[in-house]
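Coordinates only, no sequence provided:
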């Protein structure tokens, strides 16, 4: 159905690309719609598509030309070339820290290349839905936040409010203009960030991990938005099913060659093509290595003999070097996190093994008793559920602070907390300093660095400030911190949000094998089912008196 375009291949004509996108809109809308909305065979029956304007024109509207960029004394992109067509749905693939978000920031002009060009076509406008809410925006009201995004002093109050209302409708969120941004849940803030991009009415919409913190309803609306709009969308996400719902072009960023390759097709098709290509390259390398070694063996055989045979040996070594030059760099993009465990520290005050008891839930000045209390002891796996905005993160924070009413925690229990926004990390410190602090002198420098290495935090990264790390690298650092902390209780708030999908089996293994209790918030149902959750607390039902 689709064909691969390598850097040397010919891509399909524009009409084919557009036809593929139209087919995906119809197919995607039907497969995406939940059973209660699947009433007819027309796309419009699956919810109102946002009323977006059509892209200004067809053809290339954005491109990189021989672009290079470095950060923190490290080259991320080297002589990169690619182009993006109007109306296309583009996914950026690559490992944590490879530079995916850097491409987004270059396209949005938040960063500028060291060499080469980032070209945005005439008449094109760009807006970006960021990964996380900027610190400076968290204390703003909703209206102040949107006003800064519009950045147009000529707009009157009623014009701003009209634009706000439309953007909030498109992301299906009720947000009074006088409400403070930080009072919204993580999922609601994700919708605010998307609305902040939409209110600018761009022709090119950039989205960096837009599914983070979204519940099932939010994810459905986001997929519908991308499928049905004629805007050009460029997306980074670790949610493969989400990406496959709309992708028709993939920019594959190889963090070792620092190049970008362009593929055409849906996400699963492209992923399989990349796997085949890597396999073929490695097979070719194996053959060349064998030939090179044969030439070296011949050279060694003739080198010890006199006369003209020494010249033959020299020639053989030259041929071996030429063959080795033909070998392509071995791709390591499929490196995955090895299985690991989080050491458990048993509290001395819990001989029975019970470390926590939850009798009521609380959030946003609301509190309600549960019909049945939940005890957490060794091996307990408890998931806290509820719609975006119900207060799941707030409830977890109160438990960690030991301020949640109706929640009893063993005084000797040490709580390990994986925060979804990583705000428990000191962004002005280095990863090494963060790990040393959480270790509290229980580990040698060698042990700390060995633990860091298991999470791909090498010497260069260990010397950077945390603020310079990608969100995925911050996630890996947080996991390394938990390993050195050796907690009694593990509390995890959306741990899969920023972690590369290749690493999720190792994360699930760690949660499964933690000897203490785990309290978890996650919208990733596959991950939840793989970690053996045995109890669920539905905060929405409890707070509404239904559980």
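Happy to help now that I have it. A quick note: this is a predicted structure, and the numbers were derived from the prediction, not measured.

okay, CA-based contacts and neighbour counts for the rest of this
Will do.

who's in contact with residue 386?
392, 538, 539, 540, 541 (CA atoms under 8 Å, 6 or more residues apart in numbering).

Could you tell me how many residues sit around the nearest residue to residue 431 once chain neighbours are set aside?
Computed as CA to CA, 6 or more residues apart in numbering, the closest residue to residue 431 that is not its neighbour in sequence is residue 462, at 5.0 Å. Residues lying near residue 462 (other CA atoms under 10 Å) number 21.

And what about residue 462, helix, strand or coil?
helix (DSSP: H, G, I helix; E, B strand; the rest coil).

Now do it against residue 483, distance only.
Counting by CA to CA, to the nearest Å, the gap from residue 462 to residue 483 is 16 Å.

Contacts for the helix or strand that residue 161 is a member of, please.
Using DSSP states H and E, residue 161 sits in helix 157-170. The contact list for helix 157-170 (CA under 8 Å, 6+ apart) reads 50, 143, 146, 147, 174, 175, 192, 195, 196, 198, 199, 225.

With secondary structure, distance to residue 14 and neighbour count as new columns, can those be given to me in a markdown table?
Output for these, formatted as a markdown table (DSSP: H, G, I helix; E, B strand; the rest coil; distance: CA to CA, whole Å; neighbours: other CA atoms under 10 Å):
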| residue | secondary structure | distance to residue 14 | neighbour count |
| --- | --- | --- | --- |
| 50 | coil | 25 | 17 |
| 143 | helix | 41 | 20 |
| 146 | helix | 36 | 25 |
| 147 | helix | 38 | 20 |
| 174 | coil | 39 | 11 |
| 175 | coil | 40 | 19 |
| 192 | helix | 34 | 27 |
| 195 | helix | 30 | 26 |
| 196 | helix | 31 | 25 |
| 198 | helix | 26 | 24 |
| 199 | coil | 29 | 22 |
| 225 | helix | 23 | 20 |
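
put this beside the first:
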């Protein structure tokens, strides 16, 4: 059976330990979810398994050595001049095995030594990755996913459309070991269903990093949690629900062990201290002439012996204390948690936003005429498949997209806080600190203090926004949201690139917020956890949707 094992791997970045002696094995047919806070090394572990990153210690073993391993990263970067179909081929690993086969064929034609073996291996991988019939399979799937032009430039597509291309690359991939980094980002309900069906039915061994609790519950049979303090890996068998229960039980047991240890430590410390003090006082009394007025040497000797016995008891207690400390249980440390709150500005009025007889167009999307009224304090979720126009409708409501026809009305007192799908605020060469200052009017010192609370401290706060990870950009956006008093929150796929604990904090903050909420999300757990007053299904507007 094909397998890949990461054995005792340690990875350092700039002297900082990211992974510490981590061991994980993957076999064909297994389903492993890797979880942990942002920045703990989940993507790094996938890169180590993929062979893209060599650990300082330990090794990665493939059995057989020619096993086909594909790593699909979470980023949606498009290369210059890349079309939709070429984007899919690259991410599915087909482009790489094609190029490998072409190079091996040229070497074989030239009669190079060992070229026959290289060609055989390259040909096997070409077959294993499904390159032989890729062109036959990609067209129908693109049609199913609504990608009408395979040759359209990929850099002109929306986030949702790129999500569908990324999904297509996974559905078409045929490796023996598949490594997926946040595969659910930007997927709609149909895409999530397709991905779940593929993951649960694929013969490949699959390791996936995901924040989507519903997806993890539906797909994995094992969970590997990376610890932010020790940088080690803890393995849990039995799927997501079993992990949640076992982790809670382990933590409760660890807390009890720590409490028992602390109680026994206090008891022995006090016993040793008390016995030492009694011994000291007993010896002083025995040697004090005023305590022995008749000069009875036997009484004096008895007093000294009693003091020595008490001292021996103190020594015994100290030895027990030393043995206890040698077997002390691990310290139960509280993990870092995002503490998000949304400051509320005074209500904007009875009507916050309104579109009247509006016609809206962006690219192939054209909506309208439609009328939509958003009341002050109303909570609306916009649903529909990717590319249907959810973000386009939000942009029109917010005044960022000019209407072809109709009228937009916004309350004069409306103050909007936003997490957009592309995290567009944090782009370019300015630092995160400078962007926060500009968006909130905070001083640089206060901005850095705020960012540190969102785990963006030190040099990270001064790094150009273009060099921030997706998770860092998302947390920076949440920092801006917290720093400004608003009466309308707009969230477009807010959980992309957030860890599970941070997603839960977003849920809690929205539960406390009393202003208007406009939400786009395909995160099923988040959707269940947030109260909404109304759902607007953009796909249901099809009788007013034309192209």
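Nice, thanks for sending it over. Here the structure is a predicted model, which is why all the values come from computation and not from measurement.

Got a TM-score for the pair?
Their TM-score after superposition, calculated using TM-score structural alignment, normalised by the length of the first structure, is reported as 0.77; 479 aligned residues with a CA RMSD of 3.4 Å.

ok so, going back, which ChimeraX command selects the buried ones in the contacts of residue 386 of the first structure?
Listed next is the ChimeraX selection for buried residues among the contacts of residue 386 of the first structure, using 16 or more other CA atoms under 10 Å:
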select :392,538,539,540
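
Closest to residue 243 of the first structure out of the contacts of residue 386 of the first structure?
residue 392 (26.3 Å; CA to CA).

show me what contacts the equivalent of the closest one over in the second structure?
In the second structure, the residue paired with residue 392 of the first structure is residue 390, using TM-score structural alignment. By CA under 8 Å, 6+ apart, the contact list for residue 390 of the second structure reads 382, 383, 384, 520, 538.

Closest to residue 354 of the second structure out of those?
residue 382 (15.1 Å).

Wait, a strand at the closest one?
Yes - assessed by three-state DSSP, residue 382 of the second structure belongs to a strand.

Export the contacts of helix 157-170 of the first structure as a markdown table, with columns for distance to residue 162 of the first structure.
Shown next, in a markdown table, are the contacts of helix 157-170 of the first structure (distance: CA to CA, whole Å):
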| residue | distance to residue 162 of the first structure |
| --- | --- |
| 50 | 15 |
| 143 | 11 |
| 146 | 11 |
| 147 | 12 |
| 174 | 14 |
| 175 | 13 |
| 192 | 16 |
| 195 | 13 |
| 196 | 13 |
| 198 | 13 |
| 199 | 10 |
| 225 | 20 |
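
Helices along the stretch 201-350 of the second structure, start to end?
Along the stretch 201-350 of the second structure, the stretches classed as helices by DSSP state H, counting those that start in this stretch are 213-219, 240-287, 297-326.

Could you say which of the ones you listed is packed most deeply?
Neighbour counts (mean count of other CA atoms under 10 Å) averaged over each of the helices of the stretch 201-350 of the second structure peak at helix 213-219, with a mean of 18.

which residues in the first structure does it align to?
The aligned range for helix 213-219 of the second structure is 240-246, by TM-score structural alignment.

Out of the contacts of residue 386 of the first structure, list just those in strands.
Counting by DSSP state E, the part of the contacts of residue 386 of the first structure found in strands is residue 538.

Can you name the two of the contacts of residue 386 of the first structure that sit furthest apart?
Put simply, by CA to CA the two of the contacts of residue 386 of the first structure set farthest apart are 392 and 541, 12.5 Å from each other.

closest to residue 224 of the second structure among the contacts of residue 390 of the second structure?
residue 520 (29.7 Å).

my read: that closest one touches residue 381, true?
Yes - Residue 520 of the second structure lies in contact with residue 381 (CA atoms under 8 Å); the separation is 5.9 Å.

Average offset of the host helix or strand of residue 396 of the second structure relative to the first structure?
In the assignment (DSSP H and E), residue 396 of the second structure maps to helix 390-397. Helix 390-397 of the second structure, aligned to the first structure and superposed, deviates on average by 3.5 Å (mean CA distance after the TM-score superposition for the first structure).

Show me what counts as buried in that helix.
Judged by neighbour count using 16+ other CA under 10 Å, the buried positions of helix 390-397 of the second structure are 390, 391, 392, 393, 394, 396, 397.

Tabulate those residues (JSON lines), appending distance to residue 246 of the second structure.
Converted to JSON lines, the buried residues of helix 390-397 of the second structure look like this (distance: CA to CA, whole Å):
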{"residue": "390", "distance to residue 246 of the second structure": "39"}
{"residue": "391", "distance to residue 246 of the second structure": "40"}
{"residue": "392", "distance to residue 246 of the second structure": "43"}
{"residue": "393", "distance to residue 246 of the second structure": "43"}
{"residue": "394", "distance to residue 246 of the second structure": "41"}
{"residue": "396", "distance to residue 246 of the second structure": "47"}
{"residue": "397", "distance to residue 246 of the second structure": "46"}
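
so which of these comes closest to residue 315 of the second structure?
Nearest to residue 315 of the second structure among the buried residues of helix 390-397 of the second structure: residue 391, at 72.6 Å, using CA to CA.

Setting the sequence-adjacent residues aside, check what's closest to that closest one.
Computed as CA to CA, 6+ apart, the closest residue to residue 391 of the second structure that is not its neighbour in sequence is residue 492, at 7.3 Å.

What of residue 522 of the first structure?
In space, residue 522 of the first structure is closest to residue 494, 4.6 Å off (CA to CA, 6+ apart).

Repeat that for residue 280 of the second structure.
What sits nearest to residue 280 of the second structure in space, not counting adjacent residues and going by CA to CA, 6+ apart, is residue 307, at 7.0 Å.

From residue 278 of the second structure, how far out is the one you found?
Distance of residue 307 of the second structure to residue 278 of the second structure, computed by CA to CA: 7 Å.

now swap in residue 169 of the second structure and tell me
With CA to CA as the criterion, residue 169 of the second structure and residue 278 of the second structure are 77 Å apart.

by contact count, what packs against the helix or strand just after the helix holding residue 396 of the second structure?
Next helix or strand after helix 390-397 of the second structure toward the C-terminus (DSSP H and E): strand 405-410. With contacts defined as 3 or more CA pairs under 8 Å, 6 or more residues apart in numbering; DSSP states H and E, the packing partners of strand 405-410 of the second structure are strand 351-362.

All set, thanks.
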